[in-house]
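Asks: Provided below are the primary sequence and the corresponding predicted coordinates.
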Amino acid sequence: MTSVRERIRAVLAGAIDYESGLDALAVARSTEVDPELVAVKDEACARLWRGGWQPAELHRVVARRGQPRQADLVTDAVAGYLRQFPAGTVDPRWRAQAEFLGAQVWWSSDARYLDELAARWRLDRVAVLDLVLGLLVILSTLPPIEVLLPPPGSPVPGDRPDAAGSSRVDARLLDRVRALLAKAESTTFPAEAETYTAKAQELATRHSLDEALLAARCADPAPVVPYARRIGVDHPHEKEKASLLDVVARANRCHTVSSPELAFSTVFGFDTDIEAVDLLYTSLLVQAHRAMARAEPPGGKAGRRRLKAFRQSFLVAFTVRIDERLTEAAQLALAQVTGPGEGTGRADPADLLPVLAARDEQIRDTMRRVFPHTVRARGSRVDSREGWESGRQAADRATLPTDTGRHS
């Protein structure tokens, strides 16, 4: 007699078709099916978390490939998984992602989980079995990825300078940057958004250069090595969004590798710079979408193709213009630090530039180790002139780089 677990494995291996497997589970005793199905789900999630996946990443890719409720099943799996580990063995960043997802054990027991889930979602039993089995199919296709955060159960340093040994990011600075970007996103006046965003970029850039200056002047600097973070890139227009992320990363002395099939890009750099990339990219997306919504032509069936071309062209133009401005900002910030004048913030280019070059080579070495084989992405087409022009105008209003000297 075939066991429940064997039936599940046969579906995942393609030995029997999905509908036949689902029917077999639906007619079997729930007391036999439910514990095994829940256990296989939890084991699959645990395998992926040990294989480098983080809670937010797994939730995002399941929501992308499946249904929102299947992503909710991942959230529940996070809560159940964390029950096994003392708080001291869970990295704070891993736990923060679980809290952001709202992961809590709401069910009375694992044995009754599927029954209580059906009642909670007002679904019949077959629909719940379909959701869980479908989730298992998605999870079975996901490969292990680079471990960037220690999974629960791993030793967690009591005083973490950084997950890879790099310097601690100034929390007060990040709070100031977040506050400025929040104001830029909330205002309806483009000039105010320009000022707030430009000041945020200025703070982030100067802090990063100050960190490099300290390393250049220190006779026996502490070991500082590059780090990496995966940032979600959601659909639609994933390619254009990944390009925007790459532009922001390069302006902040980072490098990216896009994994579109897994719905994220990996950003390589030092902690200070990665934090700036994450914050600025998120804010720029908010500003771009808001400007695009104001400028886009009417949709409807007749205009759907025109609207799609407009949005794609808008994001391409927005990214190209932001790239120009961020490049100018980086050059300006460097000139201000290394130019003639007096003050503790000034540096001899002969001291600072080699440090920046060495840090960049460290980042590239780390990236090559994680991704030894990469393919350069092709550029996006521009099929809408009005989208292109609107995107450049929106990027001009964002004015990240060139105003850093004026908004002080």
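Replies: Sure, I can see it.
Asks: going forward, measure contacts and count neighbours with C-alpha atoms only.
Replies: Will do.
Asks: Distance from the helix or strand where Val62 lies to the middle of the chain?
Replies: Counting by DSSP states H and E, the element that carries Val62 is helix 55-65. Taking the mean C-alpha point of helix 55-65 and that of its whole chain, the gap between them comes to 11 Å (Cα atoms, centre = their mean, to the nearest Å).
Asks: ends of stretch 219-232, how far apart?
Replies: This stretch, stretch 219-232, spans 39 Å end to end (Cα to Cα, to the nearest Å).
Asks: Report the buried residues of it.
Replies: Under the neighbour-count criterion of 16 or more other Cα atoms under 10 Å, stretch 219-232 has 224-232 buried.
Asks: Grab the longest helix from this protein for me.
Replies: Counting by DSSP state H, the longest helix found in the chain is helix 300-338.
Asks: dump the residue contacts of Asp360.
Replies: 253-254 (Cα atoms under 8 Å, 6 or more residues apart in numbering).
Asks: quick one: it from Asp273, how far?
Replies: Here the criterion is Cα to Cα. By it, Asp360 lies 12 Å from Asp273.
Asks: let's bring in a second one:
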Amino acid sequence: MTTAPHSSAESSAAKALDRVRKLFAKAESVAGTPEAEVFLERAYGLLAKYGVDEALARSGPDAQPTEVVVLDHVVTGKYQPDQVGLVASLAAAMHCRAVTSTRGDGAKVVHIVGVRRHVERVGVLAGGLTGVMLAAAARQRPGPGVSPVTHRKSFMTGFAFEVGRRLAAAEHGAVADSGDAAGAGLVLRSDAQRADSELRLRFPSAVRGARRRVGTSGIEEGRRVGGSVDLGQSRFGGGRRQLGA
């Protein structure tokens, strides 16, 4: 019995994402070490190839628009608004959009809207980078007169901002280096527009979150750590704060 092409592709994609998740888990277990950076570099390289190759596959004249889906990413534990900010930044980076809600038990849910391949990348990134960010924040020691919580929250704001900034620059580089920059760029812009439309359709009452006020004591250190996380350099992409950040 011959396996259908789409089933083979789905199996390959599932294996790739499983490898990425395992690499992120290894990186989190040794966070802050050179070994962690090696694991992260491998994970980002796989994710970049996974996303760009798919965009190129959809740039042909006969290609059909892929499905737009919603992934519910549950945020629990401490520093939930800060975790939400990171996930929302990653969603925008991967041509998706995000909006949050609060469950009855108090946990926040980030609803990530976008083309399936991008949403899957956001889910993997969110799981991996949240652990890296929280681990790094826990190691922070503020200066005299600054509370640890305030310092850590500003650290995470800087971390999320810098990761998003670097991903944005890297995504443009990955498209430029691809075999069909014009075609891939057109597909990705269309993906972002479709995510916008789907968010308005599924969450018509959503409003842009108010700008959060955080201290400044840890922002630069957060940006430094966010800048040191190996994102695969010119192989990946990112963006700005979005709904719920």
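Replies: In hand now; what should we look at? Not measured: the values here are computed from a predicted model.
Asks: thinking again about what came up before, in strands, which of the buried residues of stretch 219-232 of structure 1 fall?
Replies: Using DSSP state E, 227-232 are the members of the buried residues of stretch 219-232 of structure 1 that sit in strands.
Asks: In a markdown table, list the residues you listed along with distance to Glu328 of structure 1.
Replies: Output for these, formatted as a markdown table (distance: Cα to Cα, whole Å):
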| residue | distance to Glu328 of structure 1 |
| --- | --- |
| Tyr227 | 26 |
| Ala228 | 25 |
| Arg229 | 25 |
| Arg230 | 26 |
| Ile231 | 25 |
| Gly232 | 27 |
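Asks: how about these, which pair is most distant?
Replies: Taking Cα to Cα, the two most distant members of these are Tyr227 and Gly232; they sit 16.8 Å apart.
Asks: Distance-wise, check the residue nearest in space to the middle of structure 2 relative to Gly227 of structure 2.
Replies: The structure's structure 2 has its C-alpha centroid closest to Leu90; by Cα atoms, centre = their mean the separation is 2.8 Å. As judged by Cα to Cα, Leu90 of structure 2 and Gly227 of structure 2 stand 15 Å apart.
Asks: by contact count, what packs against the longest helix of structure 1?
Replies: Contacts of helix 300-338 of structure 1 with other secondary structure elements, assessed using 3 or more Cα pairs under 8 Å, 6 or more residues apart in numbering; DSSP states H and E, are made with helix 190-217, helix 238-251, helix 271-295, helix 385-398.
Asks: Looking at those helices, which is nearest to Ile138 of structure 1?
Replies: In this view, those are compared for proximity to Ile138 of structure 1 by Cα to Cα, and helix 238-251 is the closest at 20.0 Å.
Asks: after superposition, how close is the closest one to structure 2?
Replies: Superposing on structure 2 and averaging over aligned pairs (mean Cα distance after the TM-score superposition for structure 1), helix 238-251 of structure 1 comes out at 1.2 Å.
Asks: Mean deviation, whichever helix or strand comes after that helix versus structure 2?
Replies: Helices and strands here follow DSSP H and E; after helix 238-251 of structure 1, the next one along the chain is strand 255-259. Compared with structure 2 after the fit, strand 255-259 of structure 1 shows a mean deviation of 1.0 Å (mean Cα distance after the TM-score superposition for structure 1).
Asks: start and end residues in structure 2 for strand 255-259 of structure 1, please.
Replies: Following TM-score structural alignment, the aligned partner range for strand 255-259 of structure 1 in structure 2 is 97-101.
Asks: So what touches that stretch?
Replies: 84, 88, 91-92, 108-114, 192, 195-196, 199, 206, 242-244.
Asks: I'd like to know which of the residues you listed are part of helices.
Replies: Filtering these for membership in helices, criterion DSSP H, returns 84, 88, 91-92, 192, 195-196, 199.
Asks: Kindly reformat the buried residues of stretch 219-232 of structure 1 as CSV containing distance to Leu334 of structure 1.
Replies: What follows is these, written out as CSV (distance: Cα to Cα, whole Å):
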residue, distance to Leu334 of structure 1
Val224, 21
Val225, 22
Pro226, 21
Tyr227, 23
Ala228, 24
Arg229, 25
Arg230, 27
Ile231, 27
Gly232, 30
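Asks: what's the closest of those residues to Leu101 of structure 1?
Replies: Within these, proximity to Leu101 of structure 1 (Cα to Cα) peaks at Gly232, which comes in at 14.4 Å.
Asks: What lines up with that closest one in structure 2?
Replies: Looking across to structure 2 (by TM-score structural alignment), Gly232 of structure 1 lines up with Val74.
Asks: All set now, cheers.
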